[in-house]
Each structure stands twice: as structure tokens, then as C-alpha cells.
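Chemist: mind looking at a prediction? Sequence and model below.
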Amino acid sequence: MTATRAVLSAGSNIGDRLGHLNSVVERFADDLVAVSPVYSTPPWGGVEQEDFYNITLIVEGPHGPYEWLTIGAELEEAADRTREVRWGPRTLDVDVITVSEAGDVVHSDDPRLLLPHPRAADRAFVLVPWLAIEPDATLWTPAGVQPVATLIDRIDPAERAGVVPVAQLPVARPR
């Protein structure tokens, strides 16, 4: 397997939010390139619930797109994640935002793993933390490759203002 590079987003709004996010950083430590600060973000999707803590990670390693997804799902399971309400509260959510292999963006229409993530370009809680760790980040969209900074500028200012840094997780050994 050729090494791939992935951008992952993780969020938590039930229980030990920082602890759940820290479990993600610890699990991906061997592949970690960068991890954003922790941001407090309002819930997305209209379900009444507590604010989330979110991070974005950049990882690189000998894993294919489905392996990144599987590792995220294992972390969610370890955190006792349940899927009762779409966009509802959760102990941990780990999403694969985009994957590249040999510099090429991986595209997938598989309902289990849509790549690049079809709603990432509209979500400040993904883009703001990502831009914090990769100022030149770009995301493939149906309109073409877009700078993440440009995508953020298109999001409602009130939504952007709701993404507030609150903490920095300890990182054992980022590359």
C-alpha cells in the first residue's frame, strides 16, 4: 500500500469531550502530521444539544481510505458512540474529510465513504481548525479545487464566529 494523506475531523459533545478527542490523537500518533487546537462549536443540523469540541487532524501513513474510516469507527465504538438521531449528540464522531494518494485526491461515491466529504466545504467546524494547521489547504469540491480560506469566507459570519479555540491537546510526537 502506498502511503496516503488524510484530513480527519473529530468531534464530541457527550461525556469527557477532551478525553474522547485525546483518544483520537493518541490512536493516530504514529501517523500524525498535525492536529489543530480544540474548538468549541455550536451543534450543526438543528438538533437541540450541547456544544461540540472539534479538532482536525492531518495524518499520513500506509493506510487506504477505508482503513482511515475503520480506525475512526473503532474509536467511536470504544467511546460507546450510538447512532440514534442524525446530527444528534455523540460521544465521538470521526469523519474522513479527504484523502490523497501520490498527490491525487481520492474520489469515492460509496455511501459508506463519500470522498471528499460532500458537506465539508460548508462546515466551519471542519474548515476553521483545518486552516489553523494548514494555511495553504485546499479541498476538492464539485466546482473544482478551492482554497480552504476561500471556503471559510463563504460561510455565514455568525457561524464562523461560533468556532472558538478552547484548548490544545498534548501531542506525543507529531511528525
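Modeler: The structure has been received and is ready for your questions.
Chemist: from here on, just use CA atoms for contacts and neighbour counts.
Modeler: Noted.
Chemist: where along the protein do the strands fall?
Modeler: Secondary structure of the chain (DSSP state E): strands at 4-12, 32-35, 38-41, 52-61, 93-101, 104-105, 108-110, 113-115, 138-141, 144-147, 164-167.
Chemist: grab the longest helix from this structure for me.
Modeler: helix 65-78 (DSSP state H).
Chemist: return the list of helices and strands in contact with that helix.
Modeler: strand 4-12, helix 17-27, strand 93-101 (3 or more CA pairs under 8 Å, 6 or more residues apart in numbering; DSSP states H and E).
Chemist: and the ones you listed: which comes nearest Ala158?
Modeler: Closest to Ala158 of those is strand 4-12 (CA to CA; 19.9 Å).
Chemist: how about residues contacting that closest one?
Modeler: Residues from elsewhere that reach strand 4-12, judged by CA atoms under 8 Å, 6 or more residues apart in numbering: 17-18, 20-21, 24, 52-65, 68, 89-102, 126.
Chemist: could you turn the buried ones of those residues into a PyMOL selection?
Modeler: The buried residues among the contacts of strand 4-12 can be selected in PyMOL (16 or more other CA atoms under 10 Å) with this line:
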select buried, resi 17+18+20+21+24+52+53+54+55+56+57+58+59+60+61+63+64+65+68+89+90+91+92+93+94+95+96+97+98+99+100+101+126
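Chemist: ok so, going back, which among the helices and strands packed on helix 65-78 is found nearest to Glu84?
Modeler: Across those, Glu84 has its closest neighbour in strand 93-101 (13.1 Å, CA to CA).
Chemist: could you give the angle of that closest one to helix 65-78?
Modeler: Strand 93-101 and helix 65-78 are oriented at 160 degrees to each other (axes from the mean of the first three to the mean of the last three CA atoms, to 10 degrees).
Chemist: also this one, for the comparison:
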Amino acid sequence: MNAAPIGKPVRMRVGVPAVLAFGSNLGDRAVTIQQALDAVRGEPGIDVQSVSRLYETPALKLDGIDDDAPAYLNAVAVVRTLLEPLDLLGVVNAIEDGLGRVREERWGDRTIDIDVVDYDRIVSDDDPRIVLPHPRAHERAFVLVPWLDADPQAYLVGYGPVADLVKTVDDPVTLWTGPGTDAS
């Protein structure tokens, strides 16, 4: 029988919690979000802990809700990651690019959008590429409702329990029940 070599103990890194928000309003929205989630699951250094159900919301543009634009499907994933915030952002941006994301118009229609909403409850605006927590998460039902679904104990640093924040927002969010309303 061979004994294991004696040496330094091996430390397993557990990672830090992070929250990713997914949105899609072009193409087969549900399939695109599933592909994005699968890609996140396949990334080394990211462990998906829980995922919300899909929620449908009207398109939100710079001027407010645009009922003429295709509606969004939204979801949230709670993850643990070994990646630093900018590395995590780079991974989700690469996934967006791989799924056909085009960045022509701020808050424009898109095949997929993946935001880093929270990273280990860090508050930071030191780097313009990533502000933590996401600067508008506390006022967006399309983030808060799915986040609460994925984690009933969710807490947004600087703002409080997500369960309390959900009560303060009024943009419409509906649990999505199937392909009948898909924008193709």
C-alpha cells in the first residue's frame, strides 16, 4: 500500500459570492439565456450555486419603458468564483460576444446582457469598467425579483435586504411561463 506523501497541506479555495444578472430581448430569449448560463457553468473558477426562474419585463430604454421594443427575459445566477472582479467581467463579456452581443446603442436591444451585480459585497467605483454593486440594481425589479427567487436571503450591500428592496420598485415583472411570447 502506498502512503500519500507528507508535505504542505493543500488548501482548497472556496471562492467568493457573486451575483450575475442575465437579460435578452432578441432571438430565442430563453435559449440564449440558457446558453449563457451553460457557458458560465463551463468556466473554470466559477461555480453556479442557484439560478432563478425566467421573468419577462418590458424593454427599459434611456427614456423609460418602451412598449414598442421586444420584451426581455431576465434571470439571476448566484455563483461562487475564484476570479477577481475584472476577470469575472471579462468572462461574462466574452460569453456575451460569443452569443452575438452587439454594443451599438446604450440600453439598446440585445441578444444577451450579463451584468456583475454584486461581488463579495464589495463597494467600489475605483475602476470605470466595473462599479460594485451595480449602480442601478437597487431600483430595477428585473434584477431584484429574480435575485430574490434565486436567493431568498439576498442582501444588496449599501441598500439592504433584497426582499425589502423589491417592495420599493414598481417596474412590471412577470414570471415567464413559456415560448408563446418569445420574440424570434
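Modeler: In hand now; what should we look at? These numbers were taken from a predicted model, which means no experiment stands behind them.
Chemist: gap between stretch 38-53 of structure 1 and the chain center?
Modeler: 14 Å (CA atoms, centre = their mean, to the nearest Å).
Chemist: just stretch 86-101 of structure 1 next, same as before
Modeler: 6 Å.
Chemist: can you check stretch 51-68 of structure 1 too?
Modeler: Worked out by CA atoms, centre = their mean, stretch 51-68 of structure 1 lies 6 Å from the chain centre.
Chemist: can you tell me what part of structure 2 that stretch aligns to?
Modeler: The alignment of stretch 51-68 of structure 1 onto structure 2 (TM-score structural alignment) spans residues 71-88.
Chemist: what about that stretch, start to end distance?
Modeler: Start-to-end span of stretch 71-88 of structure 2 (CA to CA, to the nearest Å) is 27 Å.
Chemist: how about stretch 81-94 of structure 1?
Modeler: Stretch 81-94 of structure 1 end-to-end distance (CA to CA) = 10 Å.
Chemist: could you measure from the closest residue to Val78 of structure 2 other than its chain neighbours over to Ile46 of structure 2?
Modeler: Once flanking residues are discounted, Val78 of structure 2 sits nearest to Val19: 4.7 Å by CA to CA, 6 or more residues apart in numbering. The gap separating Val19 of structure 2 from Ile46 of structure 2 is 11 Å, by CA to CA.
Chemist: who touches the residue nearest to Asn93 of structure 2 when sequence neighbours are not counted in this structure?
Modeler: Excluding its sequence neighbours, the residue lying closest to Asn93 of structure 2 (CA to CA, 6+ apart) is Ile114, at 7.3 Å. By CA under 8 Å, 6+ apart, Ile114 of structure 2 lies in contact with 20-23, 92-93, 96.
Chemist: tell me which of the residues you listed are still there in structure 1?
Modeler: Among the contacts of Ile114 of structure 2, the contacts conserved in structure 1 (both residues aligned by TM-score structural alignment, their matches' CA atoms under 8 Å) are 20-23, 92-93, 96.
Chemist: out of the residues you listed, which is most surrounded?
Modeler: Using other CA atoms under 10 Å as the neighbour criterion, Gly23 leads the kept ones among the contacts of Ile114 of structure 2 with 29 neighbours.
Chemist: counterpart of that one in structure 1?
Modeler: Under TM-score structural alignment, Gly23 of structure 2 pairs with Gly11 in structure 1.
Chemist: burial count for the aligned residue in structure 1 for Ala141 of structure 2?
Modeler: Counting by TM-score structural alignment, Ala141 of structure 2 corresponds to Ala124 in structure 1. Ala124 of structure 1 has 24 neighbours, counted by other CA under 10 Å.
Chemist: just give the nearest non-adjacent residue to the spatially most central residue of structure 2, would you?
Modeler: For structure 2, the residue nearest the mean C-alpha position is Ala21 (1.7 Å; CA atoms, centre = their mean). The shortest distance from Ala21 of structure 2 to any non-neighbouring residue, by CA to CA, 6+ apart, is to Val76 (4.5 Å).
Chemist: so which of the contacts of Ile114 of structure 2 comes closest to Val14 of structure 2?
Modeler: Among those, and counting by CA to CA, the member closest to Val14 of structure 2 is Leu20, at 17.9 Å.
Chemist: who's in contact with the residue nearest to that closest one when sequence neighbours are not counted?
Modeler: Once flanking residues are discounted, Leu20 of structure 2 sits nearest to Val116: 4.8 Å by CA to CA, 6+ apart. Applying CA under 8 Å, 6+ apart to Val116 of structure 2 gives the contacts 18-21, 88-89, 132-134.
Chemist: counterpart of Val116 of structure 2 in structure 1?
Modeler: By TM-score structural alignment, Val116 of structure 2 lines up with Val96.
Chemist: how far away is the equivalent of Val25 of structure 1 over in structure 2 from Ser50 of structure 2?
Modeler: Using TM-score structural alignment, the partner of Val25 of structure 1 in structure 2 is Leu37. Distance of Leu37 of structure 2 to Ser50 of structure 2, computed by CA to CA: 11 Å.
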